[in-house]
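Okay, sequence plus prediction incoming.
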Amino acid sequence: MPQTQKVDVKDIFAADPPRIVYKEGLRSVQPYYYVYQTYAKQRWFGRRLVEVCTTEFRDRSKSYYEWAIQTGIATINSQPATLDSVVRNGDLIQNRVHAHEPPVVAELPVIIYENKERGWLVVSKPGSMPVHAAGRYRKNTLLEILQDEYKMNSLYCCNRLDRLTSGVMVIGTRKSAGQQLGAAFMRGVIKKEYIARVLGRFPDRETVDEPIITVDRQMGLVIRHEHGKQAKTMFERMSYDPVTDTSIVYCQPLTGRTHQIRVHLQYLGYPIANDPLYSSYEVWGVKRGKGGWPTYTTERVLGELLELDREHDQEQEHKQGQNQEQRKEQPLNTCHSKDVEILEKHLGDNAKHFIRSDDDIGFNSPVELHEEYKEVIRRLRAQKDESDGWARWRDALGFGSDEQEKQKQNQIKEDQQHQKHGHNDTNTDAHNLNSVTQGLGGYCPTCFIPLIPDPPREKLFIYLHATRYTSPDWCFQAPLPNWIDEGGRKWWDANNEQRKQGIVENVNQLVKEEEERKAAEEGG
């Protein structure tokens, strides 16, 4: 049986081109229809479709994927599936959605270097945008923006940067050029330099040589683990600001692991100041994961948050000279009350009716996860569910009268089955979208998912910048980011040339050692 072919993405966008809107420092995409599609991976073979969707994609709730399968929105080989459908080798899984793409910062990529004859392009990527299409991002990606704004097509990226990270991206404008540039990265002779802004007063210098490993692909969580891959990073403080209690830190990774700098900074106890994964009290507790092991239950984290509030209020009381009676009359300044509310809402006794399933935690981890790390992942998911509107357990789709009628008939059949078997499902509202969403504000009138306010611009990126990449043949440097303070800029100006020369010498030494190793192998 011939394999089902994918729908051409270009045809999807050509039929209904997404509209780009720039407003309040953000680049937004108006909602559009899109078909998510992928061929089955080997680890999916023999598993139910609903299980694969929930554990592998996890962009929406389990109740959504059940609903999408039952209504024919999610299909296998372009054919309707059921909750019992099993994924097999060669299967094409598709899910047609009314896509609500997250915004990115409005700054355009800065072209650092371009050589059309050689097919070389180097840009400074703003933080917030992924390089390639991934997850909910299709138009708000570096490659799409280069195509839309600079009319550049057929681009081949040679290095990678996290969505939240800014800085140097080396790109080939021809496939052969991309392969040539990429070869240096594959050989491991590229030296990379980063700048970060971290919490606290960083020591003068530190070197971390600790193995790390990815344990939750859905959240992108990487931890220090003895069975991880070897990773080494050198750090040096550039400046310290006592007002914000943050430091600007020079970072030089000697290996190239995912989230290496972020995890090693957390390990030292100085996480990147606005890192949503590795710096928050409500996920990691007051030590914020220092030492690479949380050993924190959610109950303990809640207790620490409340204790921080009590200490804050006592400090304010002391500063203001309040007596006990005045304190009783005034509300407490509970800095973390919102964090406590979010954790209790998503992880409390009643949360199972509203949040996404957590049965998959640890499913794709290459190492066995202790319960403390499972708790960390649960808290990270609680954070994300809240930022996504939390009500996404009620999301669904409608593409026209025929499909809406089909949805209605499926809902009637499902309700009848529940009544027949005497089920008392407290999740009924999650399936009965009309009664839940009709007449309510804040929902998309087309697909009923919650309309989330645009986040503050500073929450769309982290303070981590790939400032310079050096190879035996070239050296590309991005402009310094605007979040570096004056002290950090002075340090950079004073140390830049000497450090650059040292990096070049180090790269040349790597090449020399590589040549000597090859000669020894050929001679042996």
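Structure's in. What do you need? Numbers count the residues shown, from 1 in each chain.

Going by C-alpha atoms from here, please, whenever you check contacts or count neighbours.
Will do.

D204: neighbouring residues, count only.
D204 has 11 neighbours, counted by other Cα atoms under 10 Å.

Quick check: closest non-adjacent residue to it.
Spatial nearest neighbour of D204, excluding adjacent residues (Cα to Cα, 6 or more residues apart in numbering): R237 at 5.2 Å.

Go ahead and confirm the one you found touches R205.
Yes: here R237 lies in contact with R205, judged by Cα atoms under 8 Å, at a distance of 6.4 Å.

related to what we said a few turns ago, can you give me the neighbour number for the residue nearest to D204?
For R237, the neighbour count with other Cα under 10 Å is 22.

In which helix or strand does it reside?
Per DSSP states H and E: R237 is located in strand 232-241.

which strands and helices sit next to that strand?
If you count contacts as 3 or more Cα pairs under 8 Å, 6 or more residues apart in numbering; DSSP states H and E, strand 232-241 packs onto strand 205-209, strand 246-253, helix 260-268, helix 486-523.

I'd like those laid out as a markdown table, including mean neighbour count and distance to S78.
Output for the helices and strands packed on strand 232-241, formatted as a markdown table (neighbours: other Cα atoms under 10 Å; distance: least, Cα to Cα, whole Å):
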| stretch | mean neighbour count | distance to S78 |
| --- | --- | --- |
| strand 205-209 | 14 | 49 |
| strand 246-253 | 24 | 45 |
| helix 260-268 | 24 | 40 |
| helix 486-523 | 13 | 51 |
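
In addition, the following structure is provided for comparison:
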Amino acid sequence: MTDSKKHHRLDSANSSDSSKYRKRQKKQNKIEKPEDPKDPKEVYYESNGLQRIHPYFHNFATYAKGRWVGRTVFEVFSKEFRDRPVDYYLKAIKQGLIEINGQRVDKDTIVRNSDIVTHYIHRHEPPVTLQPLGIVENIKDGLLLVDKPGSIPVHPTGRYNFNSVIKILQIKHGYSSLYPVNRLDRLTSGLMLVGLNPDVARRMERDLTSHRIQKEYICKAKGVFPRGKIVCDQPIRVVAHKLSLNCVDPKDGKPSLTEFELLSTDGTHSIVYCRPKTGRTHQIRVHLQFLGYPIANDPLYCNREVWGESLGRNGVFPKYDKNLSDNKDEDKGKPEKEESQKAADLSETRPKMSGQRDADNIEPWVDLVKRMEEWKTKQELIEQISNSVDTQGVPRVCDKCTDPVLPDPKPDELCIWLHAWRYSGPGWSYETPLPEWANEAKQHIDRVKYIPDKSEP
């Protein structure tokens, strides 16, 4: 063997050896993900009327970023990740919860190029409803129909992992490959279409986008909804992704259309049938709010602190006023304004809609986003203040990670009164039982139920 052969370049573009080498290196450097537990009893338990998850360590592993190289592991975590106190990262390094290439480190260990950095985080998932995930039908050609309770997200996201539809189907029901076709909000209940293979999921998604599948929802709205068929075709746009905030925007919104029909009312709330013809995010919730009848327990779109007294009807909401927010207590004891004056004040604070922008109001949503951010911050503070305490009144924390023990969600925080009731496609139709809050509408539901036209393909 000659020296030239012996030192043949493995990065040569034309070398088959190079390809094999890269594949081998890739396999060696592959980050192994821990397998999920197979026994549901290892994951789930019930307490105080909620489904809970035993706290567990979850490893987040990643290759070192370029900007991390040459810095100490403590500096990387304390400067790059600010969701925890600095002292936590010192303690985590000492306990071996932060590793490099599977080895324990000290705070002065230098991060090198291609290092695999792993952080074992002690996760506390929020509890969800005890209402079981219902299997409506398991069609032989690879489609699963599920009745999702409120409070459970579809995919693992944020603080939720095992308490998600996908993980529950895998661990409790034994399904492996799952491809959700329609995605419901965490707080929304009802029918979900889940493909058991990608081909079925793609076919169903094509039918959805081409409007060959008809969707029917039931909701409980605030106020007395008008009789007859009401159509809302206001365009909708995403205002703030991080806040999951969407609004009607006549100029920049995407075309949206929803049909509504009153089923019953008690004079305070109304059970309303909803048939969305398009599939925008939060479409039913946004259209109902615009009409002036938001879903009655919707924390996002039926929120006076954010939307003002009009609750966003006709796209109207007050300006953000930090001074007003800080001085609310000073107004206590002052006489109430006359209704006419209240209306005049509201009209003065109405933002320009997107079709009426001027130099003084380039973006009408800035005030709304500020109000929503302030409200979210307030809720987080209330949650911290409401942390569970021991018999001496000292806040309880986890003995493994010192995270506070958060209070359980209240029943009205587990779902909103919006239910995906029925889906119909070419030659098929499936529905779920109506939720308890919609029982009074059962006798009226057949009056509005969608009947496919025989001429439809």
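Sure thing, it's come through. It should be emphasised that the depicted structure is a prediction, and the values quoted were computed from it without experimental measurement.

picking that back up, the residue nearest to D204 of structure 1 and L92 of structure 1, how far apart?
Counting by Cα to Cα, to the nearest Å, the gap from R237 of structure 1 to L92 of structure 1 is 50 Å.

what's the answer for T214 of structure 1, then?
Separation of T214 of structure 1 from L92 of structure 1 (Cα to Cα) stands at 27 Å.

Equivalent analysis for Y65 of structure 1, please.
For Y65 of structure 1, the distance to L92 of structure 1 (Cα to Cα) stands at 16 Å.

which of these two has more neighbours?
Legend: neighbour count by other Cα under 10 Å for Y65 of structure 1 and L92, higher for Y65 (27 against 21).

okay, stretch 397-417 of structure 2 sits on what stretch of structure 1?
Counting by TM-score structural alignment, stretch 397-417 of structure 2 pairs with residues 443-463 of structure 1.

Quote the end-to-end distance of the matching stretch.
Distance across stretch 443-463 of structure 1, first residue to last, is 33 Å (Cα to Cα).

Helices of structure 2, start to end?
In order along the chain, structure 2 carries the following helices (DSSP state H): 3-6, 16-29, 40-43, 73-80, 86-94, 165-173, 198-209, 283-291, 304-307, 322-326, 339-348, 366-385, 445-448.

any chance of those in a markdown table, with distance to G393 of structure 2 too?
A markdown table is the format used below for the helices of structure 2 (distance: least, Cα to Cα, whole Å):
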| stretch | distance to G393 of structure 2 |
| --- | --- |
| helix 3-6 | 73 |
| helix 16-29 | 49 |
| helix 40-43 | 30 |
| helix 73-80 | 31 |
| helix 86-94 | 24 |
| helix 165-173 | 36 |
| helix 198-209 | 52 |
| helix 283-291 | 40 |
| helix 304-307 | 31 |
| helix 322-326 | 29 |
| helix 339-348 | 43 |
| helix 366-385 | 12 |
| helix 445-448 | 51 |
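
looking at these, which is buried most?
Among these, the stretch with the highest mean neighbour count (mean count of other Cα atoms under 10 Å) is helix 283-291, at a mean of 24.

before we move on, back to that, okay if I get the helices and strands packed on strand 232-241 of structure 1 as JSON lines plus distance to R327 of structure 1?
Below are these laid out as JSON lines (distance: least, Cα to Cα, whole Å):
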{"stretch": "strand 205-209", "distance to R327 of structure 1": "44"}
{"stretch": "strand 246-253", "distance to R327 of structure 1": "32"}
{"stretch": "helix 260-268", "distance to R327 of structure 1": "37"}
{"stretch": "helix 486-523", "distance to R327 of structure 1": "41"}
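
That'll do, ta.
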